[in-house]
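Peer 1: here's a sequence, model it:
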Amino acid sequence: MKKLENLTMLYIDFDNDEREKYLKIFKNYFKKVLVTCEDGFKIYSQERPDIIIIELETPQSVKLVKKIREKDEKIGLMALTKNSNIELLREIVELSFSSYLIKPVSDGQIEDELKKVSKKIDSIGKITLPLFCQWDINSKTLFYKERVLFLTKRETKLFELLVERRGTFCTDAEILFAVWGDEFDKSITNSSIRTLIKNLRKKVPKGLIENQYGVGYKITA
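Peer 2: From the prediction side, this is the model:
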């Protein structure tokens, strides 16, 4: 899970007193905290924060969130409100808020909810694989039990191909093209693939990559 201190947060609150109170709390967790009461969309567009925490007390605030969500399906959203409003909940249900907190909110509640939002953000763009592995399609990073497995450039290209084609075998020709591409020359042979596969298998859980003679390689089902 991404640590909160590596994330940027935009805090939008229209109550001056409340804003200062919660701002002090949020600054303990994030790398950068942006705060506003009027220029929410402008600051969002300029800074592209990871998480937005917004007070939902006015039609304008709901309209703002809808506008942001149209542009960004991944951003983490947390709502703060002074009272439980069923109509408001109905209006925002499709906006995928991770949390809906009613003020006053304790430090412990905030920390618990922030961790949930962070975990949700972290899961976006990750593909769950067998044997406790995950592949991050954005950073092209392989995780085993949430620990990064460091791959070489060519190992990364090979594993990316196997993930894209998971469930089906990748032939030697497909691997040669995907891994070596423009670098391909007569010195690159099927033996080069065998060596690459061997080295990759040393780094991943046993049984993750299977092969069938004369057919190719794939990630096990």
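
Peer 1: only C-alpha atoms from now on, for both contacts and neighbour counts.
Peer 2: Noted.

Peer 1: residue 211 contacts residue 197, correct?
Peer 2: No. Counting by C-alpha atoms under 8 Å, residue 211 does not reach residue 197; the two are 9.9 Å apart.

Peer 1: what's around residue 154, how many residues?
Peer 2: Neighbourhood size, residue 154 [other C-alpha atoms under 10 Å]: 14.

Peer 1: hang on, it in a helix?
Peer 2: Yes. The assignment for residue 154 by DSSP: H, G, I helix; E, B strand; the rest coil puts it in a helix.

Peer 1: second chain to compare with the first, below:
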Amino acid sequence: MSEKIYDLLYVEDEIDVRGHYVEYLERFFRNVYEAANAKEALEVYKNKKPAILIVDINLPDKSGIEFLQEIRKYDQTTKAIMLTANSDVQTLLNATELKLTKYLVKPVSRADLKEAIALAQEELSNYTVVANKIVKMKDSFCWDKKKQVLLHGNEQQHLTKKERELLTLLFSDINRIFSVDDIVYELWYDSNIYGDNALKTLIKGLRKKLPEGSIKNIFGVGYKIEI
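Peer 2: Take a look at the predicted model:
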């Protein structure tokens, strides 16, 4: 099992079962958050952005499937493990939008659970997955690549024309460091008003609208987006 570098959210309404598994899961994760229902789970998810979710299919307010469907509307990267009964398996197989790493039929043995979380951690460490349309950021922020809008939760954030153009450029290749010359050419190629401080001023203002550390300055090279 890898070192403790990921956070996990465990969603289960039975308090004794939840407490038992949270204690076990703390061996493998940096932080283990817990929730008793979908409403609590959504709040924890938005505030803590865990890398892995373990969700019981039967929750008191809405099903684990409905909870994950809500998450998948704007997040295709967080890993999800579903705890289910035999009778639910076909339903899960039909719910392809859930993008489950694994489903485990209850009662779940520790060996099966350990194998499932190891698989989720391996997927996280070996693959960088970015949604085609929505990129999840910290603190419940998302960038809609298709619409070119910044969202905080479900609320669209105001951006100036240049702020939108800069984010569109940075999110076009998340792993790339864009040089100052690259950015200037893309944003001001048809204008004579670009000054030495225009880009710095633009980035300073945009940083106030984003989670801390979202735009990283690589000294002597340029800028990149951090999610």
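
Peer 1: the helix or strand in which residue 160 of structure 1 is found packs against which elements?
Peer 2: Using DSSP states H and E, residue 160 of structure 1 sits within helix 153-164. Applying 3 or more C-alpha pairs under 8 Å, 6 or more residues apart in numbering; DSSP states H and E, we find helix 153-164 of structure 1 packed against helix 172-179, helix 190-203, strand 216-219.

Peer 1: next, the buried residues of the first one.
Peer 2: Spelled out, it's helix 172-179 of structure 1. Residues of helix 172-179 of structure 1 classed as buried: 172, 175-176, 179 (neighbour count, 16 or more other C-alpha atoms under 10 Å).

Peer 1: just put these in TSV and tack on distance to residue 136 of structure 1.
Peer 2: Conversion of the buried residues of helix 172-179 of structure 1 to TSV gives the following (distance: C-alpha to C-alpha, whole Å):
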residue	distance to residue 136 of structure 1
172	24
175	20
176	23
179	18
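
Peer 1: ok, of the residues you listed, which one's closest to residue 160 of structure 1?
Peer 2: Proximity of the buried residues of helix 172-179 of structure 1 to residue 160 of structure 1 was ranked by C-alpha to C-alpha; the top entry is residue 179 with 9.6 Å.

Peer 1: list the contacts for that closest one?
Peer 2: 154, 157-158 (C-alpha atoms under 8 Å, 6 or more residues apart in numbering).

Peer 1: of all the helices and strands packed on helix 153-164 of structure 1, which one is nearest residue 3 of structure 1?
Peer 2: helix 190-203 (25.2 Å).

Peer 1: would you mark the buried spots in that closest one?
Peer 2: Result for helix 190-203 of structure 1 [16+ other C-alpha under 10 Å]: buried residues 193, 196-197, 200-201.

Peer 1: which residue numbers in structure 2 does it align to?
Peer 2: Aligned using TM-score structural alignment, helix 190-203 of structure 1 spans no residues in structure 2.

Peer 1: check which residues of the longest helix along structure 2 are buried.
Peer 2: Across structure 2, the helix with the greatest residue count (assigned by DSSP state H) is helix 110-126. In terms of neighbour count (16+ other C-alpha under 10 Å), helix 110-126 of structure 2 has its buried residues at 113, 116-117, 119-121, 124.

Peer 1: what range does the very next helix or strand once past it cover in structure 1?
Peer 2: As assigned by DSSP H and E, the chain's next helix or strand after helix 110-126 of structure 2 is strand 134-136. Strand 134-136 of structure 2 corresponds to no residues in structure 1, going by TM-score structural alignment.

Peer 1: show me what contacts the counterpart of residue 69 of structure 2 in structure 1?
Peer 2: Aligning on TM-score structural alignment places residue 69 of structure 2 opposite residue 66 in structure 1. If you count contacts by C-alpha under 8 Å, 6+ apart, residue 66 of structure 1 has them with residue 95.

Peer 1: from residue 202 of structure 1, how far out is residue 66 of structure 1?
Peer 2: Separation of residue 66 of structure 1 from residue 202 of structure 1 (C-alpha to C-alpha, to the nearest Å) stands at 47 Å.
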